[in-house]
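Undergrad: build me a model from this:
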Amino acid sequence: MIAKDFSEPTARVQRLKKSIVDATPQVESERAVLVTEAYKETEGLPPILRRAKAVEKIFNNLPVTIRDDELIVGAITKNPRSTEICPEFSYDWVEAEFETMGTRMADPFIIPKNVANELGEAFKYWEGKTTSDLASSYMSQEVKDCMDAGVFTVGNYFYGGVGHVCVDYGKILKVGFRGVIEEVVNAMEKMDTSTPEYIKKQQFYKSVIISYNAAINFAHRYAKKAKEMADLESNPTRKEELLQIAKNCQKVPENGATNFYEACQSFWFIQSMLQIESSGHSISPGRFDQYMYPYYKNDNNLSKEFAQELIDCIWVKLNDVNKTRDEVSAQAFAGYAVFQNLCVGGQNEEGLDATNDLSFMCMEASAHVKLPAPSLSIRVWQGTPDDFLLRACELARLGMGVPAMYNDEVIIPSLVNRGLTLRDARNYCIIGCVEPQCPNKTEGWHDAAFFNAAKVLEITLNNGKVGDKQLGPATGDITTFTCMEDFYSAFEKQMAYFVKYLVEADNCVDIAHAERCPLPFLSALVDDCIGRGKSLQEGGAIYNFTGPQAFGVADTGDSMYAIQKNVFEDKTLSLQDLKGALDSNFGHSVGCKDTSVNDNADAITEAKVYEAVKKILGETGSIDIAQVQDRIGAMNGIGSTTNYENIRKILDNTPSFGNDIDAVDLVARRCAQIYCFEVEKYTNPRGGQFQAGIYPVSANVLFGKDVAALPNGRLATEPLADGVSPRSGKDQNGPTAATNSVAKLDHFVASNGTLYNQKFLPSAVAGDKGLMNFASVVRSYFDHKGMHVQFNVVDKETLLAAQREPEKYNDLVVRVAGYSAQFVVLAKEVQDDIISRTSHAFS
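TA: Okay, here's the model as predicted:
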């Protein structure tokens, strides 16, 4: 037998997990009150010193909470799986949802009445003072019009703090926070006080010292709390555990760790403090198996069983971190996603395989805990041991959507192409969903925007218009186009127009964060902020990027190919017929995909006839009865002279991306490249380059509502394809054909990450043969230069049963996009999107 079962978690880990699963997420007010008090007390100070004083206030006063059974301590909130509010970034959306956040469709949070009152009082201070307010003031009306129309959104950093970073955990494990303070003091002593840079550098250094002294005190408060609890504890085993916790917290992270338990506690303090400083998500642990391994390897008093339990405890703690968003963003990030990506395996800086015992133990922890966090990722290359990849496939077929798998052979050269040294590129980790970066040297600004490529195509098909509004440039009435190059030329012009405003929006938000909310605690953990004497938000990192991501690539490619095939090659359809069908949503009412044409036919009223005649005369100066009939049909959602449903069937039956057909796949590749090449033309305020990604979170469902009917036969408002995946149900030639199609996209230029979801029936990957086939699909896809793949291994019947009886399926975790989530907490439309994905088997 090749396959081997995962062990069972300890009773402690099971109890800790239950406390997370059973928790009702709540909003808490302590951080919001404390940060508001701090800002009121520091009026007139430079922004970065105000931030430091705010961090000091929070670390010195946030409630200290140690939960039952914990071996690793440090909590952001009093209640499990709850969240604090960070009003310095934005607040009005919270206030607007005081009465509704607990019952909304996606990611509800309870807001107790007293908490709402405390938050409401704190919010009074922040009017006009948030990063969101400042960013909005910088944006042109054109940018706002694009966002209102659903072309793109920059809500991630617009409303929240900056995240998407991996800091130098290993540095703190070695020298502690005290070592950071000493490094800053040394830098201050070497400064030339006569240079203009001296003033701002001095402020930055002071802010770091203030922040890190407060962080040391935060840990010491936990040491004191643990000692107090131990004094009252009657159970001798738990008493001893609390005393050890107190000893750990008194030592780390102030000083370097000397054993694995101290390293684990130090790691968690860093992770939780980063979350406390700002509301940024995707604070990613990175290559945990690399920087933690020396403490595991050299700890002679450590049993493997206890080491595994400590890792399991960290995995549970990662699920204690939660975040609330506004109602619309919550739908895009459905599933209480926090995106703490933890990466194992791959190469080291020398290009040698880096797999070690902790690489396997991290996979074991995910099998034990079976919760969405961390977003476990593995790196795969030609030198990856077979037993490591097979173990990863064993974990994947448990059905939780982890690990996601990444291809060193694509990512390393793509990062070198962006200016990283080879050693730094080899050391990459994954941030957030699927974004590669060099850890502790990068401010990547990943996930900087959702860009709706399918919406841009829709606008192209309508000569730059959305409804009656001329949103983009006039690029021509498509019924006058004579070849596919006319379509590509128009699409490229529209893409250039909207990417330009996307860049403006991102840069407005970027500047606002640098001016109002620099983050000294975070900055000191990324090179070379201390050396340069400036925060991460001001360009202190060695590598600076901005990474907006597109979705709807398969929809765009399939639509372009459908026009090419049916209009210009086979001449089955005319452009006039196609345009009429699209304008009428193929004769369907918007949002009613199962309704037939005839069922939706309204009576042709005198008023509608008059309206149709008036519009046609105004547009053309002449009229005939066919035009009137067509116009009335479009008003009614029917086609009176054209069978729009038959047109839709022709388009829907056109070969699609995902079946290893070059003619189709290369069209999708070209459409994706048009976006990527346009994005990379631009630079950001931190002196770095924009780089494109192609991944959706779950925005393909939410922003599909903004897209009208498309030439691939898709009806208006339906979900778009996720990431670089084929459209749901369209990849019909098996898993290898699907991966071959996806690999034909130019993943090297999408260096901010690409995301490919694939779903297998459990029976397909069962047993040793299924496991070997599973691993072979991964190897084959990566040999063909795909960047990333992740799997759901679950049957449709289980998902449907979980929809019917959610109380019986609390433990069901699925892969949504670049993250996993409990299936039962997802909005139904996101659940439906996951259910509709093709379930593959091996023929």
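Undergrad: contacts, neighbours, all on C-alpha from now
TA: OK.
Undergrad: can you give me the strands for the stretch 401-550 of the chain?
TA: Listed in chain order, the strands found in the stretch 401-550 of the chain under DSSP state E, counting those that start in this stretch are 404-407, 429-431, 435-437, 442-443, 446-452, 465-466, 469-470, 543-551.
Undergrad: let me have those in CSV, extended by mean neighbour count and distance to residue 501.
TA: Shown next, in CSV, are the strands of the stretch 401-550 of the chain (neighbours: other CA atoms under 10 Å; distance: least, CA to CA, whole Å):
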stretch, mean neighbour count, distance to residue 501
strand 404-407, 27, 31
strand 429-431, 32, 25
strand 435-437, 28, 23
strand 442-443, 26, 22
strand 446-452, 29, 11
strand 465-466, 18, 16
strand 469-470, 11, 15
strand 543-551, 27, 12
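Undergrad: now those strands as JSON lines including distance to residue 232?
TA: Shown next, in JSON lines, are the strands of the stretch 401-550 of the chain (distance: least, CA to CA, whole Å):
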{"stretch": "strand 404-407", "distance to residue 232": "44"}
{"stretch": "strand 429-431", "distance to residue 232": "42"}
{"stretch": "strand 435-437", "distance to residue 232": "47"}
{"stretch": "strand 442-443", "distance to residue 232": "45"}
{"stretch": "strand 446-452", "distance to residue 232": "47"}
{"stretch": "strand 465-466", "distance to residue 232": "67"}
{"stretch": "strand 469-470", "distance to residue 232": "69"}
{"stretch": "strand 543-551", "distance to residue 232": "50"}
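Undergrad: what's the closest non-adjacent residue to residue 788?
TA: residue 406 (4.6 Å; CA to CA, 6 or more residues apart in numbering).
Undergrad: second input sequence below; structure requested for side-by-side comparison:
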Amino acid sequence: MSSYFGDLTPRMKHFREELLNAKPQVCVERAMITTQTYKENQDQPLAIKRALMLKNILEQMTIFIEPETMIAGNQASSNRSAPIFPEYAMKWVIDELDEFEHRDGDVFYITEENKQKLRDIAPFWEHNTLLDRGLAAFPPHSKLYYDLGIIKSEGNITSGDAHCAVDYGKMMQVGLKDYERRAQEKLDALDLTDYKNIQKSYFYRGILIVVEAVKAFAQRYAQLAAQMADKEEDAKRKAELLEMSRILTKVPYEPAESFREAVQSLWLVHLILQIESNGHSLSYGRMDQYLNPYYEADLEAGKIIEEDACELMCNLWLKTYTINKIRSWSHTQFSAGSPLYQNVTVAGQTPDGKDATNQMSWLILKSVAKCHLTQPNLTVRYHHGLTDAFMKECVEVVRCGFGMPAFNDDEVIIPSFIEKGVKPEDAYNYSAIGCVETAVPGKWGYRCTGMSFLNFPKALLIAMNDGVEPTSGTKLCEGIGHFKDFTSFDQVLECWDKVIREMCRQCMIIDATCDMVLEQDTADILCSALTDDCIERGLNMKEGGAVYDFISDLQVGIANLADSLAAMKKVVFEDKKVTPEELWDALQSDFAGEKNEKIRKLLQEAPKYGNDDDYVDQLVVDAYNVYIDEMKKYHNTRYGRGPIGGVYYAGTSSISANVPQGAGTLATPDGRKAGEPLAEGCSPSHAADKNGPTAVFKSVSKLPTKEITGGVLLNQKVTPQMLAKEENRQKLIMLLRTFFNRLHGYHVQFNVVSKETLLDAQKHPENHRDLIVRVAGYSAFFNVLSKKTQDDIIERTEQTL
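TA: From the prediction side, this is the model:
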């Protein structure tokens, strides 16, 4: 915890302790209510069925108000419990029921009674879930890529990957009643002799159902708060409960008119969006911009003081942390640490290019630092005009050692959006979504990231093996011949070009299939209502209702690809120290034996990405551009249905996919042994970067950043001792400004922890309960991670300033 930002208030500190001490449970309420709703409404149109499902959940689920809280709203029957979403997938739930509490990481607990309840409803969902229909819908050849782990998209069809932010600012200003009014007007105006309008009528009727359901949900809490107030003996708490009751009687149906009303309205809607869908990365958007008018008005009117506002924001972050999610074990390895990726963005610019930092920006930094949690995921929008004072405050948050904030560069992201057709005023209003992905809140389509992880190093091995997957021997695509017979490095580039284009095409097929079944199975009515122009068009987000719709597919092992290409070029074809056949045999043996170990040493000594060496950096740029060139040929399922865009772009947000995808990849020409983790994001491979952070920044900045609009994820690690010195904190600020101003970097984030601390935490986890690390584009408590993911973080390079 930080002495710079001060402690939490006693009650918030107590609330935090309760949350950290809570054992993550599996909650079955949503599963039971959803099953009953689906059984009773099998004949209803999808939009109506989904709306009734949400209505029934909000009517029947357990609600409570914690003794410490000033904000009402809970996701599950107890805090930190994870609901089951049976309509997405049930087979893995039943298969893993008895293993939840015995996992290597991300442990959950479930009672025998609740296990039986889930087993009782399982037959209804057999061959009747999103996952079932998704797997059945994959074209047979494309499914081979999925089954072999080359393209991993399980998250898209087992949990629904939201990756969006609605327009909370507008919602608080006009209240949900305005969305209700607009939907009713649209419904009344429909000419139902046009069959397309019949489909639209279901969507509008669904909106009317869910708005009324949200209003009733708030009333449930209002009544509970009033009942608690009647029994409360402490006068101050009694007054608080009565005020909560008043506010919940009003918002979110009516517009918010004060800071407290705005925060409660924001939280309840954000919470319900989590309950509605089984997505993650449902983000808050530019919170400082839409909350600041309420905050400044109440400050000026004397209705609130900064200390009380800070406590309320801390309360919001603690409530945000109560939300939890359980994934299948195979998917968990790609999202280690039970992350929800709920991003909140601060700073940036106004539409006229001025610094947008305000009082709320500072308050958000301070309150997030005080809470020292893994949620929310905090992002700072950097630009040339960001003041030194605010940068200093950001570095103080970095010093707290929980992996936040991440920094995104306006000067790269805004022009990239404008080039792709985003209106300038919208581009200037972008926010971070999830990890490093970016979108315009309230105007972007569902899933701004594709979540189909393509394993670049495995793709290279397949290309070298004439299109054959080397582990299974499966012929996946046509190559140009076997690497053992190559006589020039140009043939390596040619085989990469041929195979990666086919794999990119398969990625698009898999992604489109996922989107197709998501649209057919899991309409999100409330989320769509809060996104422009869904009501105007009568289409939900998955049907093409949003103003913009771009998807970034994700590439894993970029540094391994770079280092592998450089090693082959240098060692095999230039220096001729190893023949192609010798290298291939060494890879197949996992470098076993003295001869092959010598080959491995030669590969490790070749130029490495992350050291500002054009020899290797340009190789990966050229190889990456082949993939990007191919990807530009394809459209997503919303193309031509209304949104601007409807296309794909690249992204490097690999989250923790580098660990499981590395586990399924044989030895690679960079000297990496079989099963070892791949490099994460666009960061260099472990210990490959020898020349300090500036060299890393220079290598990363050479990537085709303007084309990787989905995010160029860069993790760096420094020690707490280093940032203890004021001069080093100033150096970090200068380093950040150089990276963004001169090198045009996209993103960077920092782990501030020593290797010794991490090793001790592995041995004595009880002494490091509060230890948080940056895994990839998100933070997680170190102790909940699997041993493999912990080891991966430990081995990252510690930089000096």
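Undergrad: tm score of chain vs chain?
TA: Once superposed, chain against chain, the TM-score is 0.97 (TM-score structural alignment, normalised by the length of the second structure); 787 aligned residues with a CA RMSD of 1.4 Å.
Undergrad: hmm, back to that, and of the strands of the stretch 401-550 of the first structure, who's closest to residue 372 of the first structure?
TA: In terms of CA to CA, the element of the strands of the stretch 401-550 of the first structure nearest to residue 372 of the first structure is strand 404-407, at 12.3 Å.
Undergrad: aligned to residue 344 of the second structure, what sits in the first structure?
TA: Under the alignment (TM-score structural alignment), residue 344 of the second structure pairs with residue 342 in the first structure.
Undergrad: how far away is its match from residue 285 of the first structure?
TA: The gap separating residue 342 of the first structure from residue 285 of the first structure is 5 Å, by CA to CA, to the nearest Å.
Undergrad: circling back to that earlier point, what separates the residue nearest to residue 788 of the first structure from residue 377 of the first structure, distance-wise?
TA: Applying CA to CA to residue 406 of the first structure and residue 377 of the first structure gives a distance of 7 Å.
Undergrad: picking up where we left off before, and the residue nearest to residue 788 of the first structure, what pairs with it in the second structure?
TA: Here residue 406 of the first structure is matched to residue 408 in the second structure, going by TM-score structural alignment.
Undergrad: likewise for residue 462 of the first structure?
TA: By TM-score structural alignment, residue 462 of the first structure lines up with residue 465.
Undergrad: once you drop chain neighbours, what's closest to the equivalent of residue 384 of the first structure over in the second structure?
TA: Using TM-score structural alignment, the equivalent of residue 384 of the first structure in the second structure is residue 386. Leaving aside its chain neighbours, residue 386 of the second structure sits nearest to residue 355 (6.4 Å; criterion: CA to CA, 6+ apart).
Undergrad: could you do residue 618 of the second structure as well?
TA: Nearest to residue 618 of the second structure is residue 702, by CA to CA, 6+ apart, at 7.7 Å.
Undergrad: repeat that for residue 509 of the first structure.
TA: residue 135 (4.8 Å).
Undergrad: how about the contacts made by that neighbour?
TA: 158, 508-512 (CA atoms under 8 Å, 6 or more residues apart in numbering).
Undergrad: got those as JSON lines, with neighbour count and distance to residue 574 of the first structure columns?
TA: Converted to JSON lines, these look like this (neighbours: other CA atoms under 10 Å; distance: CA to CA, whole Å):
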{"residue": "158", "neighbour count": "27", "distance to residue 574 of the first structure": "44"}
{"residue": "508", "neighbour count": "23", "distance to residue 574 of the first structure": "44"}
{"residue": "509", "neighbour count": "26", "distance to residue 574 of the first structure": "45"}
{"residue": "510", "neighbour count": "24", "distance to residue 574 of the first structure": "46"}
{"residue": "511", "neighbour count": "20", "distance to residue 574 of the first structure": "48"}
{"residue": "512", "neighbour count": "25", "distance to residue 574 of the first structure": "49"}
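Undergrad: across to the second structure, which of those hold up?
TA: Retained in the second structure (both residues aligned by TM-score structural alignment, their matches' CA atoms under 8 Å) from the contacts of residue 135 of the first structure: 158, 508-509, 512.
Undergrad: just give me the closest of these to residue 65 of the first structure.
TA: For those, the nearest to residue 65 of the first structure is residue 158 (30.7 Å; CA to CA).
Undergrad: show me the contacts for that closest one.
TA: 89, 131-132, 135, 509.
Undergrad: gap between the counterpart of residue 440 of the second structure in the first structure and residue 161 of the first structure?
TA: Using TM-score structural alignment, the partner of residue 440 of the second structure in the first structure is residue 438. Counting by CA to CA, the gap between residue 438 of the first structure and residue 161 of the first structure amounts to 21 Å.
Undergrad: what helices and strands are in contact with the helix or strand containing residue 619 of the first structure?
TA: Residue 619 of the first structure is part of helix 606-620, with elements assigned from DSSP states H and E. Applying 3 or more CA pairs under 8 Å, 6 or more residues apart in numbering; DSSP states H and E, we find helix 606-620 of the first structure packed against helix 625-636.
Undergrad: so what's the residue count around the residue nearest to residue 386 of the second structure?
TA: A total of 17 residues lie near residue 355 of the second structure under the criterion other CA atoms under 10 Å.
Undergrad: correct me, but it touches residue 349?
TA: Yes: between residue 355 of the second structure and residue 349 a contact is recorded at 4.7 Å, counting by CA atoms under 8 Å.
Undergrad: what span of the first structure is the longest helix along the second structure aligned with?
TA: Taking DSSP state H as the criterion, the second structure has its longest helix at helix 195-231. Taken onto the first structure by TM-score structural alignment, helix 195-231 of the second structure occupies residues 196-232 there.
Undergrad: quick one: distance of the matching stretch to the chain centre.
TA: 30 Å (CA atoms, centre = their mean, to the nearest Å).
Undergrad: list the buried residues in it.
TA: 201-227, 229-230 (16 or more other CA atoms under 10 Å).
Undergrad: one more: stretch 659-670 of the first structure?
TA: Result for stretch 659-670 of the first structure [16+ other CA under 10 Å]: buried residues 659-660, 664-670.
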